[in-house]
Each structure stands twice: as structure tokens, then as C-alpha cells.
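Enquirer: my questions concern the predicted model and sequence given below.
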Amino acid sequence: MIQDPFFILLVGMVIVVGGIIGLKLNPFLALLLAALVVAWMTPDASIVAYALQKGQSAAQASTLAERSIGERVATAFGTTAGQIGILIAMAAIIGKCMLVSGAAERIVRSILGITGESKAPFAFLSSSFFLGIPVFFDTVFYLMIPLAKAMAMRLKKSYLLLVLCVTAGAAMANSLVPPTPGPLFLIAEMDIPIGMMMIGGFLVGLITILAGYVFAVWANKKWEIPLRDSLDAPLKEIQSLAEKGKDQLPGLFLSLSPILIPLVFISARAAIDTFVGAVPSGRNPVWEGIYFIGEKNIALILGALAALFTLFLMKNKEKEALKGAVQAALTSGGVIILITAAGGAFGAMLQQTGISMRIAAMTEDYQIALIPLAFFITALVRTAQGSATVAMITASGIMSGMSQATLDYHHLYLGLSIACGSKLIPWMNDSGFWIVCKMSNLTEKEALRTFSPLLTIMGVAGLLVVMIAAKLLPLN
């Protein structure tokens, strides 16, 4: 009983939720403590089985099981930090510099000039959805959050609505539309044509983000969460920029450059990966250059340099302004990196319990109502271990045999159902939860009652759309 993955999950949840909300522990400490306890409770046999299932050799699996608890947690912590550390640090610099230089204010005024105040949140929703197709969810959030803060200051309201709109658009595109990793693995595993997945994911995504928008509007009215003072975005600073004349702000192109540079090059690399494949060395220096710059860490570094250059020009080339902005950004970003990496370590320790394999075994012989089954398998794995991509990989592995079976509808619908199921239920074992929570200055309670239900509602809406479409338009 004590070594059962579901019992270990329950213990981990009690430590994290109880520690943060009940004992008021810092999230970093609560997550790290939970990761250590989960690692301690996990038997060696489960770790070996997990490693073998991941494709490691018997020797590698045995070595992983023999590692000390602290070493396993530290390795997972370091892996997550390696994946998001530079991105968060550069995103913090971009956000701080865009706010201080007036670039965010300039972009916000341009958006309002096109949409008007009433449609500004919808503009954020649609923009983040389209940006989320070629770019990772976290990158879209990093690039959009300074604009949301500047827009909220100008509107004097609706900060939560803007944050949820950014989250809704980017999150759904990330799971539904290739070339992001989850959908790419899914279509390969289930033999779904990429063009069909792109079109189907795009259409389902449009409907789900509308459902998310309705919830975001309701949540914003029910819980009016203000734009809070923070080290990286002091309210006094944002307010002073909002009062400046247009001639005191940078030009639109210069203002957009910290966003456009990473967006364009990351998208270009994604297009090369999807439609061309690996670029042969020495064959095409232009493509090689795009491929190198389009790596997300390099692209965000260039975006940060563009943001620093904009600030340098707008502050009359004062070096002290650059120093202060970078120091404030990295102080704030460092805390986010620690919390996010601890969340990643907690999720990784849960995966080593073998909970994904247990769920797979429980549902192996159940073939009734395949579309909702695929959805709930994915949702269960996502909720249990925190990663949407891992949930999609697990569920697509379970359901891959159905791609060859005779169904009343195209197996595309199974793939779309898995993608929608990966949105349920984001909580404290998900590194994305902490990115949204900390970079938007929401408390843990606020994130749990707004961000988590938002993604859950959109996922369920997606399931309903997929089931209706499979009935009315089977595509066979």
C-alpha cells in the first residue's frame, strides 16, 4: 500500500498543497520537500521499470535506482533548470526593459488604436493563440506578460482577464497544433497526417479558446485581481510611462523587436524541422544560420539584447539604467527559476513511481467509448505527474493500436481528444503553473481558482467538440 503510486501521489499532494496553503511555506521549499519524500517512498523496482519503459538499458536503469534520493532529486531539478533557466532569465530582462523603455506602452497604445479598449482582451487571446502555434507556451507567456501589465495599467482594470487570455490562447495551441513536441509525437505514434492534425487542431483550438474567454470574463468579474507592485514591474514606473506623450516613447518597430526577433527565428526553425528536416552541414549557410539562431535559448538572448538596446537608446545611453534593469530582472527571475525547477523535480519523482504505467495497465483492455477514454487517460496522467507532453506521450502510446483498427470515425479524433485531455488539471506539480503564477504575481490560491479551471474548462469543451465532430463528420 505504502509503495503504491497512487498513495505516493496522495502524500506528495498533501505535502505541497498543505505546505504552501496551510503552513505558508515558500513554494520552493514545499515542492523540494515533496520531491524528496516521493523519491524516498518510491521502490527501486518502480524506478527500474520506469527507466526501462523510457528506453534505457538494464544497466542504466539499475544505476538510476542505485542513486541516492538527493542525487535523483538534484538531477531532475537541474534538468528542469537547464530547460527553462536561460529562457526565464532572458524573458525577465525582456519584460523589464520593455516596461522601463516604454516599448510595452507603445505596443499597447497601438493595439488600442486598432481594437479599442473593449476588444483589447480578445486581441490578446487571438494573438497568443497564433503565437503559440510555432512557439512554446512558456515563451509566448514570457513575451506577452509585460504587455498585459502595461495594458492593465492603461485600462485601470481587467488584469486577470488579460493574463487568462494570454494563457488560454498559448496553452491550447501548444497541445493541439504541430509543430510543438506533444502534437508531433502524437501524430507519429498514431499515424495521423500532420496537415490533418494542423487543420483539426486549429479549428478545435478556436472553439476551446472562445470557451476559455467566456470563463475568463466571468472570473475577472467575480475576482477582481489588481495589477500588483513587484520588483520587476513597479506600478509607479508603469504609471509614469502611461502618462508620457507618444514622442517620448520608442517607435513601434523598435518596441516590437524584442518580441519579433525570437518569434520569427523560432518559427523559422520550427518550419525547417517540420517541412525540411535536419539541415545538412555546409550545404546552405543561410539555413544553418537560421537554424542556429532559431534555437529558443539563442533567440531569447537576442530578444533580450534588442530590449536592452531599446532601453539604452531611450535612456540617453545611460549605462546605469541598463545595470539597474538587468539586476532587478535577474533578482525576480532567479526566484521563478528556483520554484519552477523544484516543480519539475517533484513531477519527475512522481513519474519515477511508475504512475503512468499503472494507469496504462488499468485501461489496457478497455475499448468502449474510445474518444472520452483517450481524453480521461490523458487527463489522469497530466494531473498525476504535471507534464502535458508526458501525458500526451503516455496516452498516445496506449491508444496507438487504435490507428489501425476499424473505427466509425477517423483516428484524428482520438489524437485531438488526447490533446484536449492534456490540459486537465494543472496544479502545483506543473512547472507551467509556477511560471504563470509567479510572473503574473498571482497568489497560489488565485492561480488554483482561475488558471487551473480555465485550462480544465477548455479541455472539456474540446472533448465535446471532438465527439460532436466525430459523429457529424467522421472523415472515413
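Expert: In hand now; what should we look at?

Enquirer: for the rest of this, base every contact and every neighbour count on C-alpha atoms.
Expert: Noted.

Enquirer: next, count neighbours for K323.
Expert: If you count neighbours by other CA atoms under 10 Å, K323 ends up with 11.

Enquirer: measure it to V390 for me?
Expert: Plainly put, K323 is 39 Å away from V390 if you go by CA to CA, to the nearest Å.

Enquirer: distance check, the residue nearest to F265 when sequence neighbours are not counted against A219.
Expert: In this structure, F265 finds its nearest non-sequential neighbour in G294, 4.4 Å apart by CA to CA, 6 or more residues apart in numbering. According to CA to CA, G294 and A219 sit 37 Å apart.

Enquirer: more neighbours: these two, which one.
Expert: For G294 versus A219, neighbours defined as other CA under 10 Å are more numerous around G294 (23 against 20).

Enquirer: go ahead and confirm the more buried one touches S267.
Expert: Yes. Assessed by CA atoms under 8 Å, G294 is found in contact with S267 at 7.4 Å.

Enquirer: so who does the residue nearest to F265 touch?
Expert: Residues near G294 by CA atoms under 8 Å, 6 or more residues apart in numbering: P262, F265, I266, S267, A268, R269, A270.

Enquirer: go again with 7 Å.
Expert: F265, I266, A268, R269 (CA atoms under 7 Å, 6 or more residues apart in numbering).

Enquirer: can you check T42 too?
Expert: Contacts of T42 by CA under 7 Å, 6+ apart are Q3, T353.

Enquirer: one more pass at 10 Å, please.
Expert: Contacts for T42 (CA atoms under 10 Å, 6 or more residues apart in numbering) come out as I2, Q3, D4, P5, I8, A65, I69, M349, L350, Q352, T353, G354.

Enquirer: tell me the SS of the first one?
Expert: Here I2 is coil, with the state taken from DSSP: H, G, I helix; E, B strand; the rest coil.

Enquirer: same question, P280
Expert: Under three-state DSSP, the three-state class of P280 is coil.

Enquirer: in contact with it, which residues?
Expert: Counting by CA under 10 Å, 6+ apart, P280 touches W287, E288.

Enquirer: one more structure, for comparison:
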Amino acid sequence: MSSLFALSLAVCAIVSVVVLIARFRINPFIVLFAVSLALALCAGMPPQKAIASFEAGAGRVLGHVATVIALGTMLGKMLAESGGADRIALTITRLAGEKRVSWAMMVIGLLVGLPVFFEVGFVLLIPLAFTLARRTNTPLLRVALPMGAALSVTHAMIPPHPATLLALSAYHADIGRTILWGIVIGTPAAALAGPVYARFIAGRIGPVLPSALEAQFVNHDVPKSMPGFGITVLTILSPVVLMLVGSTADVVASPHTPLNNALHFIGNTDIALALATLLSFQVFGTARGFSRETILKFTNDCLAPTALIMLLVGAGGGFGQELVDSGVSTAITDLAVGAHVPLLVLAWLLAVVVRVATGSATVAMSTAAGIVGPILVHTHGASPELMVIVTGAGSVALGPLNDAGFWQIKEYLGLSVGQTIKTWSVIETLIAVLGLVFALLLSLVVG
């Protein structure tokens, strides 16, 4: 398959998805499923293999994301019903002021996003965004988008995320300097792509109707007695703490020892969220006077609106897998490798290409680093730490339709496909471009 033909197939597939959903109002899951199969067949895959590829991709993504969404939604529901979200919202508003809520959410996103994946941080913080927007009469997009931008920046540019650790190894970069340059580059990138752009775009995309998920978190009577600020924050951040504890497993105990295995177990994303959700049943449930039957009703009711989100996230994974298994993504990557450009730009460009081809920032970063890493070893043409950062920046570019985060943002915030492209896809692209530009400028100083 020629690179140009592969690129044409990918572009046609993406355009078809947008047009069929936005113009002809066809169910997004049906569109993603049909277009994925059509792309695979046009690329020459046998029909049975095309179907199996979609199922494998959907199952792989849902195996992780569905659990995260379900547990995070339950935790968020308990936070909202107990008045915990209102307690945090009132405290943040008092400390930061209503006019600086978007900046406060960006800072919270940067801090919470350091040890967790984007999807985890998003489901943990979105109830707070809903509540803050309501409490301060601020458009939801101006609260939620800065938070999302901050989570995306930390996911892509700052260790200890798994993809950044792989890139660190591939480029033989120093983790301390990478964290330092990641903060130096990532903070202004998050500010410009988050609060600044959110303020610009929020009133320019037309009306945004409340989503079904938003109703789960804000349409309730706030109890007169709300949980304390400290215990509320501790409960929300408990999965983050457990993940941090898990990340120290190989430092405090030898591999495969009982202690090492136990720390890895409690630090697992799913286990940490499950333990936090169980804790919320006590802190936000029985301790606030709710019966077990009421807690069960809360957790059952809040899951219903997540069904479509899970289907779309899975379909996005299937779409990405078809691009990989059909050879389309490989052909496009070969096209990018053939371009004679500086190493920082090549790493960024490759990450962008793989991001569009697979939809996964983690896959994009690890793949690009694996290709460019050996080249850097022999040429020494750029700072290894900046190579990690530009690869991470490119890995979040475009916010494509085969990315799980695209559909999370769309459904949670009640946006159309077109509105999601104008908001989230642009934010992801701004992060990617700003990360590259700032890294190139910094390379003039650090070499």
C-alpha cells in the first residue's frame, strides 16, 4: 500500500465520520462501526479479519476505560449527593474568586494529572467542574476545558506517566531535567490552551445543552450539613495517593516480593478507584445519613447515562485498531520518516502521525520514541529531555475521533461533534504546537 493512498484512506474515513454524524445525524456508534469496516475493506483486509480487528480494538480500550468511567462516575455521584462537591466549590470560590475559577481548575488539573491517566483524572474532577460552573454561574466550558487541557499536558509531557517513562528510556534522558523542562513548557501551554482559549471559544460555538451526566451531579438538593473540606479532598485524591504509593513499589521492595506485589496491586488504576469508591460510600454515604438502599440507588442511577459514552469509546478504539491492522498507520508513518527534518521536529511529526492513525497518545509517544531514539543515539542532534517533551506534545495533537478522550469530552459536556472539534480538538492541537514551539525556543538555550 502506498503512503499517499493510506493517507487518503485515513482522511476520507475521518471526514466521513464527521459528515455522517454532524450533517446526517446518524448514531455515532453506527457511523464509527461502519466507517471502520469500510476503511479496512478498502485497504484490502478480508471481511472476517476486519470485523475481528474492530472487536479487538473496542475490547482492548473498553477493558480499561469502562471500569474507570463506571467507578469514577459512582465516586462523583456520591461526592455530589453528599454536598462534598459543593463544599470544594465554595472553598475554591472563596480562595480564588469567581473570576479566576478557570485558572483554579487548571492548577487542580495539573496537580491531579501528574500521577494519573487523562481518563482517570477527568472522571475524578468533572463533578467538581459541574458544581463550580453552577455555583459561580460560569459557562461549563470555561471551567471544564482548562481542567482537561491541564490533564492532557501532564499526561503527555511530565513523568511519571508510562509513555513518558518509555520515551525517557528510548532517548536516555534525565528524569529530573525532563520534569523541570516539562513544567517550564507545559504550564504556559496549559494556560494558553486552557483558560485563555476556553474564554475565547465558549461563546462562539452556539448553545450547549446540559448533558445527562451533568444532571446526575447538579440536580439534587444540597444537604444543610456538608462533609468537611479536608475529608472530602482526601477521599477524592485517595486514588491518586494509592497510585503514587504503587509507583514506589520497585523502590521500597524487591521485584516479585509480597510487599512489591501488594504495592503494585493497590496502585493499579482500577483497584485504586475501586477502593476510593468504597471509601466514598462511607464518607459521603453512611456518614452523611444515607441508607444502603439510597447509596445503591445513587450508584445504579448514575451508570445509565454512561452507556453511550462507553460504546463510543469502544468504537473509537475499534476504529484505531482498523487503521493499525490494515497497514494504513504504518504506511503513513513511513511517509513521515522519509521527510528530512530536524530531530525535534521529526519526533513531534511522527507522534502526530501515529496519534491520528491510532488515536492513542500513549501508543503515539512510545512508537515515535522507539523510531527516533536510535537515531538520536548516533547523531546527538538534540537535548534528550526536550525530545521526550516534543514527542509527548505531538502525541496529543488534533484530538482525533478515534481517541477515547474525544468522546468523553463530547458526551460529558453535552457537545455536538462539530463543537467538540472546535473546542477539544483545537485545544489538543494548541498543546501540541505550543509544546513544539516552546521546546524549539528552549533548545536555543539548553542545546
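Expert: Nice, I can see it. These numbers come from a predicted model, not from an experiment.

Enquirer: now the TM-score, please.
Expert: After superposition, the two chains reach a TM-score of 0.92 (TM-score structural alignment, normalised by the length of the second structure), with 445 aligned residues with a CA RMSD of 2.5 Å.

Enquirer: the longest helix seen in the second structure vs the first structure, average distance?
Expert: If you go by DSSP state H, the second structure has its longest helix at helix 47-82. Aligned to the first structure and superposed, helix 47-82 of the second structure gives a mean residue distance of 1.8 Å (mean CA distance after the TM-score superposition for the first structure).

Enquirer: same question for stretch 426-438 of the second structure.
Expert: Mean for stretch 426-438 of the second structure is 1.1 Å (mean CA distance after the TM-score superposition for the first structure).

Enquirer: matching residues in the first structure for that stretch?
Expert: The alignment of stretch 426-438 of the second structure onto the first structure (TM-score structural alignment) covers residues 453-465.

Enquirer: ditto for stretch 272-283 of the second structure
Expert: Using TM-score structural alignment, stretch 272-283 of the second structure pairs with 299-310 in the first structure.

Enquirer: and stretch 93-101 of the second structure, by the same measure?
Expert: With TM-score structural alignment applied, stretch 93-101 of the second structure matches the range 112-120 in the first structure.

Enquirer: ditto for stretch 237-247 of the second structure
Expert: Against the first structure, stretch 237-247 of the second structure falls on residues 260-270 (TM-score structural alignment).

Enquirer: how about residues contacting that stretch?
Expert: With contact meaning CA under 10 Å, 6+ apart, stretch 260-270 of the first structure is reached by 131-136, 139-140, 143, 178-180, 253-254, 257, 271-274, 276-277, 287-304, 306.

Enquirer: any of these buried? List them.
Expert: Buried subset of the contacts of stretch 260-270 of the first structure (neighbour count, 16 or more other CA atoms under 10 Å): 131-136, 139-140, 143, 178-180, 254, 257, 272, 287-288, 290-291, 293-304, 306.

Enquirer: now the longest helix of the second structure: buried residues?
Expert: Residues of helix 47-82 of the second structure classed as buried by neighbour count (16+ other CA under 10 Å): 49-51, 53-59, 61-62, 65-82.

Enquirer: ok, now which ones touch the counterpart of P374 of the second structure in the first structure?
Expert: Under the alignment (TM-score structural alignment), P374 of the second structure pairs with G401 in the first structure. By CA under 10 Å, 6+ apart, G401 of the first structure lies in contact with E189, M190, D191.

Enquirer: now do the helix or strand encompassing G109 of the second structure: which elements does it pack against?
Expert: Using DSSP states H and E, G109 of the second structure sits in helix 101-113. Other elements packing on helix 101-113 of the second structure under the criterion 3 or more CA pairs under 10 Å, 6 or more residues apart in numbering; DSSP states H and E are helix 84-96, helix 118-136, helix 140-157, helix 175-191, helix 229-247.

Enquirer: next one: the residue nearest the centre of the second structure from L110 of the second structure, what distance?
Expert: Nearest to the mean C-alpha position of the second structure, by CA atoms, centre = their mean, lies F118 at 3.2 Å. Distance, F118 of the second structure to L110 of the second structure, by CA to CA: 11 Å.

Enquirer: next one: L125 of the second structure
Expert: Separation of L125 of the second structure from L110 of the second structure (CA to CA): 12 Å.

Enquirer: just F217 of the second structure next, same as before
Expert: Noted for F217 of the second structure: a distance of 23 Å to L110 of the second structure, by CA to CA.

Enquirer: what sits in contact with each of F118 and L110 of the second structure?
Expert: Common neighbours of F118 of the second structure and L110, counting by CA under 10 Å, 6+ apart, are G148, A149, A150, L151, S152, V153, T154, H155.

Enquirer: show me what contacts the equivalent of G84 of the second structure over in the first structure?
Expert: Correspondence of G84 of the second structure to the first structure, assessed by TM-score structural alignment: A103. By CA under 10 Å, 6+ apart, the contact list for A103 of the first structure reads 95, 97, 109, 146-147, 150, 241, 249-258, 307, 310-311, 314.

Enquirer: sorry, back to before: got a winner among the contacts of G401 of the first structure for most neighbours?
Expert: Scoring the contacts of G401 of the first structure on neighbours with other CA under 10 Å, the highest-scoring entry is M190 at 21 neighbours.

Enquirer: count of neighbours near the residue nearest to that one when sequence neighbours are not counted?
Expert: Nearest non-adjacent residue to M190 of the first structure, counting by CA to CA, 6+ apart: S400, 4.8 Å away. By the measure other CA under 10 Å, the count of residues near S400 of the first structure is 20.

Enquirer: also S118 of the first structure?
Expert: So S118 of the first structure, with other CA under 10 Å, has 10 neighbours.

Enquirer: sounds good, over and out.
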